[in-house]
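> What follows is a predicted structure for the sequence shown.
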Amino acid sequence: MANSSTKLIILFFTTIITFSISPTSNAPDLDLRLRTDPDAIRSASSDYGNLVKRSPHAVLYPSSENDVVELVRLSNECPTPFGIAARGHGHSVRGQAAAHGGVVVDMASLGRNGSRIRVSWDEALGYYADVGGEQLWIDVLRAGLEHGLAPVSWTDYLYLTVGGTLSNAGISGQSSFYGPQISNVLQLDVITGNGYLVSCSEGMNSELFLAVLGGLGQFGIITRARIVLHKAPTRAKWVRLIYDDFSMFTSDQEHLAMNGNGPNYLEGSIITDKSPPNNWRSTSFYSPSHQTKIQFLLKANGGILYSLELVKYYTATNTNIHKEVELMIKDLRFVPGFSFKKDVPLLDFLNRVGSLEGDDKEEEAHPWLNLFLPKSQIMDFHAAVILNLIHTQNQTSGPILFYPLNRQKWDDRTSAVVPEDEDIFYTLGLLHSTKRSESHVFENLNKQILEVCQRKGIRIKQYLPHYEYKEDWVQHYGSKWTTFQERKAKYDPRMILSPGQRIFTPVMESDF
């Protein structure tokens, strides 16, 4: 009698040949691992962005890593391989985790029999957590805090999977000091595009390790990651400072970012009439009276202000935290009287966004744009983009982030792409939220921003990139393109993995 993996292959092969819903695809002995029913297809056809719809032929709900290995091997055995995309929590915004006409792997199924997070200590490595690639960062945080430990680098939103953020980079306000999440990983288990489950690290299969980190899922599916842990603080001193001058705002950010005794978290944002000070990233930081005060200043400053947000972590034994923070901000050039502070538990700060699941409604869209740009060009960018485009648009948007990152905290050997030749670069995050019927307004704004940057020679790199043509990908990777191609040929020679990124696959538009 065939085992379950063999049955899975036979069943899937049948569905691929017939391109019809198999009546046995929900058979109990397969534990619903491969599904072609409308509900499964619908759930894997769109994402948080809600901008495109790309339907797979089937969805795999694996019970083990071996199910994924067998699926990848099956695709390799087909005369024409089918695309395979690992889907974590579905928080891509332009179909990056889609597999149009192929198979989407529902990674959450790997953890359905219990948490796959194990905290350990090693004399050489220190504390670490072995974490399933499908696990959410909020669960990694909670598991670590049970031992008084935590990772040091986060994303602002914790309901993302470990495998998903490591496939991009994983950035937030901690990244200036501790690097992105891909700089805080010791080891990975990866299913490559040629169907092998491989453990890798800097000292073992290092080329695969570096390729997968920031690799947009092109070289392997992350099924386990070993994350660095440190002793966790217990509280966060949380400060926001308001600026009316962009140059002072950015120079103060850079001063803090390069200060070894500075904060543990640093992000800047832009406040406009259409992007108010309180938003979904931390809905109640400002009291109503504070909001009124800021609104008066906003009007007086032509409808634009800049917010510098910093946090200093501490434990209850640190009785000098208030003095440390005051000393840290003493020489900063924010508007006098516009310093706002809170003191919260560490978990409350890191989980300040909460879960956005209720926000991801069918008729809502999130046409986000995330850019990296070199420090030397931020004044040009401010004039051409922030003032002339973002500030003048008339529709309410989401948060607008603008803060520096330290290039020395990034490993250039990984697949992640950042601006070259400058130690400081900035990230712009336009986190738009709108009705799907009105998403074209922000899509047009994003297009204008990219066109202006190209016309003025502002050397941007997209973070969470989306391009339509191969030439754009070649330009995006620049000096890394040859290495990127060579790694693809080595680890996914038939170009099976992550077709939704559209780096090596033809563009096939499928709109709602």
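Noted; the coordinates are in hand.

> From now on I want contacts and neighbour counts done on CA atoms only, so please keep to that.
Will do.

> Tell me the buried residues in the lengthiest helix in the chain?
Counting residues, the longest helix in the chain under DSSP state H turns out to be helix 439-456. Neighbour counts over helix 439-456 (16 or more other C-alpha atoms under 10 Å) mark 439, 442-443, 445-446, 449-450, 452-453 as buried.

> give the contact list for the spatially closest residue to residue 423 that is not a sequence neighbour.
Nearest non-adjacent residue to residue 423, counting by C-alpha to C-alpha, 6 or more residues apart in numbering: residue 407, 5.0 Å away. Residue 407 sits next to 418, 422-425 when contact means C-alpha atoms under 8 Å, 6 or more residues apart in numbering.

> so residue 436 touches residue 365, yeah?
Yes: with contact defined as C-alpha atoms under 8 Å, residue 436 reaches residue 365; the gap is 4.7 Å.

> quick one, which of the two is more surrounded?
residue 365 (25 against 18; other C-alpha atoms under 10 Å).

> Any figure for the gap between the more buried one and residue 433?
The gap separating residue 365 from residue 433 is 6 Å, by C-alpha to C-alpha, to the nearest Å.

> same thing with residue 459?
On the measure of C-alpha to C-alpha, residue 459 and residue 433 end up 26 Å apart.

> who's more crowded, those two?
residue 433 (21 against 15).

> Nearest spatial neighbour of the more buried one, chain-adjacent residues omitted?
Here the residue nearest residue 433, using C-alpha to C-alpha, 6+ apart, is residue 366, at 4.7 Å.

> My guess is that neighbour contacts residue 432. True?
Yes: Residue 366 is in contact with residue 432 according to C-alpha under 8 Å; the separation is 5.4 Å.

> More neighbours: which of the two?
More crowded of residue 366 and residue 432, by other C-alpha under 10 Å: residue 366, with 26 against 21.

> Next one for the comparison:
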Amino acid sequence: MAHDGVVVNMLSLKKHYKNGNGIRVSTSGNYADVGGEQLWIDVLNATLEHGLAPVSWTDYLYLTVGGTLSNAGISGQTFLYGPQIGNVLELDVITGKGDFMTCSKDKNSELFYAVLGGLGLFGIITRARIVLAKAPKRVKWVRMIYSDFSIFTRDQEHLISTKGLEYLEGSLMMDYTPANNWRSSFFSPSNESRITYLLKKHGILYCLDMVKYYDDETVNSVDKEVQMLQEGLNFIPGFTFTRDETYVDFLNRVRRGEITLKSKGLWDVPHPWLNLFVPKSHILDFNAGVFVDIIHRQKKTTGPLLVYPTTKIVWDDKMSAVVPDEDIFYCVGLLHSGSFNDWQDLDNQNNEILEYCDRAGIKMKQYLPHYKSKEEWIKHFGPKWNTFQERKAKFDPRMILSPGQNIFNYV
């Protein structure tokens, strides 16, 4: 997992708590002090006891706080609230030098900005102070279907520019896979047959998911607000579907799919995923070259395919995380599920996609990046590379935290 390096089992820190569970909620300050080893699902449950919750999430909640903050932490709320790294007030960090430091935007700020999105290269997050807000009780979850990618993206960009929406994600359906998948079984059997007919006609369909939160105070107005959000959208008439769920069930929706797959023995398989940030200026090229020409033509991919926009303004450029240099860019998740016999084919397809982007001049950035050479890492970090190097020399000069990613230690 980390060649010549160290893998830290963060969950082992839990045994050191004599009192409590490593999560302390401040209702007066609207924040939670959370151990870096805590799972986000546990943070959610602890904060809900006080009627509060974090505002920014990942789609899957059984991840550690320190782990997602070392990358970014993205989901359908990112366009509104920013990534999880943008909703942190303070950190405790053990640096590569062995120093235990508390840091924030105002205290030891260089370490604060380095660690957030820093891929674990500067220190280990042992505590994070997470922003909280009043928790909703339920959600209206609406899915609309499109056959034209340009209209689909135009409607997504329109929605993230309007007020009143808390979540937006987009996904793809292919004619060689079921309309429902393990990650989101949204459609009834009768609707699934209608969608299958559309898939045979178009080959690819695009789903726009939008979510409106509500509680007891807004229960009587939420349907009207959803209707207003849908005004002017150009989805296929008659192909809009709505679900009403508790806030917790919605946030924890991927877990249900995981449990189903585990019961069938289909979870512990290779997942050669590829996650990218694609600039808006090239998202139509990406659709034509990747979704249509590579993925649909080859018909290898099984698993969710996500594509949804966010805005650069909600990302703090002082942090280590890297995003495209455009006001709007798309989060693309190619969440392949393979087998021990064909994972290499999917990995080769990922490389083909990266090569296509390079040839086509699509200046995308990998999220959860993996590169094999120093030159590739320098290209990835771009203008941030020199700062990244300087911070490394300051907080981990012996490069104890480096091996495995081959950013500073090369094999």
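That came through, no problem. In this text the structure is predicted, and so the values were computed from the model without any measurement.

> can you list contacts of the one helix or strand residue 250 of structure 2 maps to?
Assigned by DSSP states H and E, residue 250 of structure 2 belongs to helix 247-251. Outside helix 247-251 of structure 2, the residues that touch it by C-alpha under 8 Å, 6+ apart are 59-61, 136-139, 213.

> One more pass at 6 Å, please.
137-139 (C-alpha atoms under 6 Å, 6 or more residues apart in numbering).

> do the same with stretch 283-294 of structure 2
Contacts for stretch 283-294 of structure 2 (C-alpha under 6 Å, 6+ apart): none.

> what range in structure 1 matches it?
Matched against structure 1 by TM-score structural alignment, stretch 283-294 of structure 2 falls on residues 378-389.

> quick one: the matching stretch to chain centroid distance?
Remark: stretch 378-389 of structure 1 is offset 25 Å from the chain centroid, using C-alpha atoms, centre = their mean, to the nearest Å.

> Specify the local secondary structure of the most centrally placed residue in structure 2.
With distances taken as C-alpha atoms, centre = their mean, the residue of structure 2 nearest its centroid is residue 74 (3.1 Å). Three-state call for residue 74 of structure 2 (DSSP: H, G, I helix; E, B strand; the rest coil): coil.

> how about the strands of the stretch 151-300 of structure 1, start to end?
Along the stretch 151-300 of structure 1, counting by DSSP state E, counting those that start in this stretch, strands occupy 185-192, 197-201, 220-228, 230-231, 235-243, 265-272.

> mean deviation (superposed) between the fifth one and structure 2, please.
Think strand 235-243 of structure 1. Superposing on structure 2 places strand 235-243 of structure 1 at an average distance of 0.2 Å from its equivalents, by mean C-alpha distance after the TM-score superposition for structure 1.

> same thing with the fourth one?
Strand 230-231 of structure 1, aligned to structure 2 and superposed, deviates on average by 0.4 Å (mean C-alpha distance after the TM-score superposition for structure 1).

> Residue 131 of structure 1 is in what secondary structure piece?
Per DSSP H and E: residue 131 of structure 1 is located in strand 126-132.

> What of residue 307 of structure 2?
Assigned by DSSP H and E, residue 307 of structure 2 falls in strand 305-311.

> cool, and residue 471 of structure 1?
helix 470-477.

> How about residue 242 of structure 2?
strand 240-246.

> matching residues in structure 1 for that strand?
Counting by TM-score structural alignment, strand 240-246 of structure 2 sits on residues 339-345 of structure 1.

> with structure 2 superposed, average distance for the matching stretch?
Mean for stretch 339-345 of structure 1 is 0.4 Å (mean C-alpha distance after the TM-score superposition for structure 1).

> Now do that stretch: everything it contacts.
Here stretch 339-345 of structure 1 makes contact (C-alpha under 6 Å, 6+ apart) with 234-241.

> Provide the aligned range in structure 2 for the helix or strand hosting residue 10 of structure 1.
Assigned by DSSP H and E, residue 10 of structure 1 belongs to helix 4-18. Alignment of helix 4-18 of structure 1 against structure 2: no match, by TM-score structural alignment.

> and that helix, which residues are buried?
5, 8-9, 11-12, 15-16.

> Repeat that for stretch 213-222 of structure 2.
By 16+ other C-alpha under 10 Å, the buried positions in stretch 213-222 of structure 2 come out as 213-214, 222.

> Equivalent analysis for stretch 6-17 of structure 2, please.
Buried residues in stretch 6-17 of structure 2, counted by 16+ other C-alpha under 10 Å: residue 10.

> Measure how far that stretch is from the centre of its chain, please.
Remark: stretch 6-17 of structure 2 is offset 24 Å from the chain centroid, using C-alpha atoms, centre = their mean.

> Show me the helices in the stretch 201-350 of structure 1, by range?
Using DSSP state H, counting those that start in this stretch, the helices of the stretch 201-350 of structure 1 run over 206-212, 246-257, 288-300, 321-329, 346-350.

> so which of those helices gets nearest residue 268 of structure 1?
helix 246-257 (7.6 Å; C-alpha to C-alpha).

> What mean distance separates that closest one from the matching residues in structure 2?
Looks like 0.4 Å for helix 246-257 of structure 1 (mean C-alpha distance after the TM-score superposition for structure 1).

> Now residue 25 of structure 2: which helix or strand?
strand 23-26.

> What span of structure 1 is that strand aligned with?
Counting by TM-score structural alignment, strand 23-26 of structure 2 corresponds to residues 117-120.

> What is the mean deviation of the matching stretch from its aligned residues in structure 2?
Aligned to structure 2 and superposed, stretch 117-120 of structure 1 gives a mean residue distance of 0.6 Å (mean C-alpha distance after the TM-score superposition for structure 1).

> Identify each buried residue in that stretch, please.
117, 119.

> do the same with stretch 178-195 of structure 2
178-180, 182-183, 186-187, 192, 195.

> I'd like the distance from it to the chain centre, please.
Relative to its chain's centre, stretch 178-195 of structure 2 lies at 23 Å (C-alpha atoms, centre = their mean).

> same check, this time on stretch 254-272 of structure 1
20 Å.
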